[in-house]
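Dropping the sequence and predicted coords here.
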Amino acid sequence: MTDLQRRLLAEFVGTAALVTVVVGSGIAAQQLTDDVALQLLANSTTTVFGLGVLILVFGPVSGAHFNPVVSLADWLLGRRHRTGLDLVEVCSYPIAQIAGGVCGAVLANLMFDLDAWQISDRDRITTGHLIGEIVATAGLIAVIFALARSGRAALSAAAVASYIGAAYWFTSSTSFANPAVTIGRVFSDTFAGIAPASAPGFLVAQLLGGALGLTLIVVLYPRSTAAAAGNAVVPHPTEPAAPNTSDPTTH
């Protein structure tokens, strides 16, 4: 398996697991209580812990983007210094992420004995929700690339997960902030779902939010270069490390 194939597999599995966490915890919360506030609390808390773990597990392999907006931002920031994802990677990452998002929703449905293939009828398209998505995505991009450009990307697991957990509550949209997750959640007609008619507006808002977050980072960190080789979320090697011949465990 090539290095790119390993990274795409990590993005696929990681995004699938993320959507499974989001949708599955939403289904469980909906089954356990009728209190919407408690449902959202359960959903957001589980997402915080799940996302943090997934970043730690898959970050060393692919950078743990799990998000087409993050991958696109990494590519854009790296053009000047020839760092970040290349053109092939920035086209491949979103495909793996979106496919993973859809599979993650189907898996969550199956785990709770629901129909595997569902289409949500949960309408979320309001002006407030769209503004919320712009804010949520702009903040997410700002957090990720502020850490990457200031040499603190190792803190991303805690920082990104904490931001998403907070944004569940301070944004009206409950912070999807991710096109792959948004598309995946279309395929579960449950607490965490989103109707197909609402998804395009969310996707546009996320792209706008990503552009705003990226602009803020360029202004705030004008002399810093983007993290190399897709290290936007977690630093990782793009090629397997050479064996350490001084380590007896390698012989």
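The structure has been received and is ready for your questions. Numbering: from 1, shown residues only.

C-alpha from now on. contacts and neighbour counts both.
Noted.

Find the residue closest to residue 153 in space, skipping its chain neighbours.
Leaving out its chain neighbours, the residue that sits closest to residue 153 by Cα to Cα, 6 or more residues apart in numbering is residue 147, at 4.9 Å.

What are the neighbouring residues in contact with that neighbour?
Contacts of residue 147 were listed using Cα atoms under 8 Å, 6 or more residues apart in numbering, and they are 153, 155-156.

ok, now residue 180?
The contact partners of residue 180, by Cα under 8 Å, 6+ apart, come to 15, 66-68, 94, 97-102.

again, but for residue 155
Counting by Cα under 8 Å, 6+ apart, residue 155 makes contact with residue 147.

for residue 216, same thing?
Residues near residue 216 by Cα under 8 Å, 6+ apart: residue 142.

quick one: it from residue 13, how far?
Using Cα to Cα, to the nearest Å, one gets 31 Å for the distance from residue 216 to residue 13.

Apply the buried test to the contacts of residue 180 and list what passes.
Among these, those classed as buried by neighbour count (16 or more other Cα atoms under 10 Å) are 15, 66-68, 94, 97-102.

Next up, a structure to set beside the first:
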Amino acid sequence: MTALPLWRRAIAEGIGTGLLVTVVVGSGIAAASLSPNDVGLQLLENAFATALGLAVLILMIGPVSGAHFNPVVSAVDWWIGRRSGAGLTPRDLAAYIPAQIIGAALGALLANLMYDEAAVSWSTTDRSAGHLWLGEVVATAGLIVLIFALAASGRASIAPAAVGAYIGSAYWFTSSTSFANPAVTIGRAFSDTFAGIAPGSLPGFVIAQVIGAAVGVALVRLLYPAVGRAADEVVVPHTPASTGASP
């Protein structure tokens, strides 16, 4: 196989992450408009759209970049695969993470503009509380275990449906509504709507997500000791950066 150029994979990650935030924020705005007096229904509409949108985006972008759309997933992919020569390289990681964060911010702007909102309206939704941080630890750990368990057991091809289903359900079983993604968390701060998070709440959520990722790594290594060799299959099978022409 010939490796796809890094710039193309990074752009794919930016586009995929941006469109994911557009789905999250856009469906949140629509839900608040369509069901203004029922927060539970708003959450259901937001979760349903996010689960389906995420699955579709993984199918679209996965063959190009792996469809990480998430800095902690990319970081864990590098960490787990580094000894076996699989997964992302440090150079890949340095391109993926900024692309994901920039894409997330632009995705929020796009959603705002589609609904005739200000391009940037900083969220005022405070989410600074210990039980919400615990929810983020649980949500992120579960996501990491799911993704890397699928790769290690040769079932990465079902990741679009599995990851979408997990995030859709985690909207409901976690206290934080499962952000589980630092880039998406940052992007959601750009919109003062149903799906937003106040900028002041970002550090607590991101720290909790990093802790959750570490917990997830420990669990997946316990359950699948040889997971490092499957790092090229995260999130879905794609052209590994370590083969073919250099980016």
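That came through, no problem. Bear in mind that the values here come from a model prediction, so they are computed numbers and not experimental data.

Just tell me what the residue nearest to residue 153 of the first structure corresponds to in the second structure.
Residue pairing (TM-score structural alignment): residue 147 of the first structure is matched to residue 150 of the second structure.

where's its match, which helix or strand?
Using DSSP states H and E, residue 150 of the second structure sits within helix 130-152.

Please state the offset of that helix from the chain centre?
Distance, stretch centre to chain centre, for helix 130-152 of the second structure: 11 Å (Cα atoms, centre = their mean, to the nearest Å).

distance from it to the first structure after superposition?
Following superposition, helix 130-152 of the second structure is found to deviate from the first structure by 0.3 Å on average (mean Cα distance after the TM-score superposition for the first structure).

for that helix, which positions count as buried?
132-152.

One more: stretch 225-245 of the first structure?
Neighbour-count burial for stretch 225-245 of the first structure flags 225-236, 238 (criterion: 16+ other Cα under 10 Å).

and what of stretch 6-23 of the second structure?
Using 16+ other Cα under 10 Å as the test for burial, stretch 6-23 of the second structure gives 6, 9-23.

Let me know the closest of those residues to residue 164 of the second structure.
Closest approach to residue 164 of the second structure among the buried residues of stretch 6-23 of the second structure (Cα to Cα): residue 20, at 11.3 Å.

and the closest one, what pairs with it in the first structure?
Checking TM-score structural alignment: residue 20 of the second structure goes with residue 18.

who's in contact with that match?
Going by Cα under 8 Å, 6+ apart, residue 18 of the first structure touches 47, 50-51, 54, 101, 104, 181.

between these, which has the most around it?
residue 101 (33 neighbours; other Cα atoms under 10 Å).

Counting neighbours, what do you get for the closest residue to that residue other than its chain neighbours?
Nearest residue to residue 101 of the first structure, sequence neighbours excluded (Cα to Cα, 6+ apart): residue 184, at 4.3 Å. Residues contacting residue 184 of the first structure under the criterion other Cα under 10 Å number 27.

residues touching residue 184 of the first structure, list them.
19, 98, 100-105.

cool, residue 183 of the first structure as well?
Contacts of residue 183 of the first structure (Cα under 8 Å, 6+ apart): 98, 101-102, 199.

Just the ones of these in helices?
Within the contacts of residue 183 of the first structure, residues falling in helices by DSSP state H are 98, 101-102, 199.

Next one: whatever residue of the first structure lines up with residue 102 of the second structure from residue 5 of the first structure, what distance?
Aligned by TM-score structural alignment, residue 102 of the second structure pairs with residue 99 of the first structure. Between residue 99 of the first structure and residue 5 of the first structure the computed distance is 15 Å (Cα to Cα).

where do the helices sit along the stretch 1-150 of the first structure?
Per DSSP state H, counting those that start in this stretch, the stretch 1-150 of the first structure carries helices over the ranges 3-32, 36-62, 68-78, 87-111, 127-149.

Just send these back as TSV, with distance to residue 191 of the first structure too.
Below are the helices of the stretch 1-150 of the first structure laid out as TSV (distance: least, Cα to Cα, whole Å):
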stretch	distance to residue 191 of the first structure
helix 3-32	5
helix 36-62	8
helix 68-78	23
helix 87-111	12
helix 127-149	16
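
and of the ones you listed, who's closest to residue 170 of the first structure?
With Cα to Cα as the criterion, residue 170 of the first structure lies closest to helix 127-149 of the helices of the stretch 1-150 of the first structure, at 8.5 Å.
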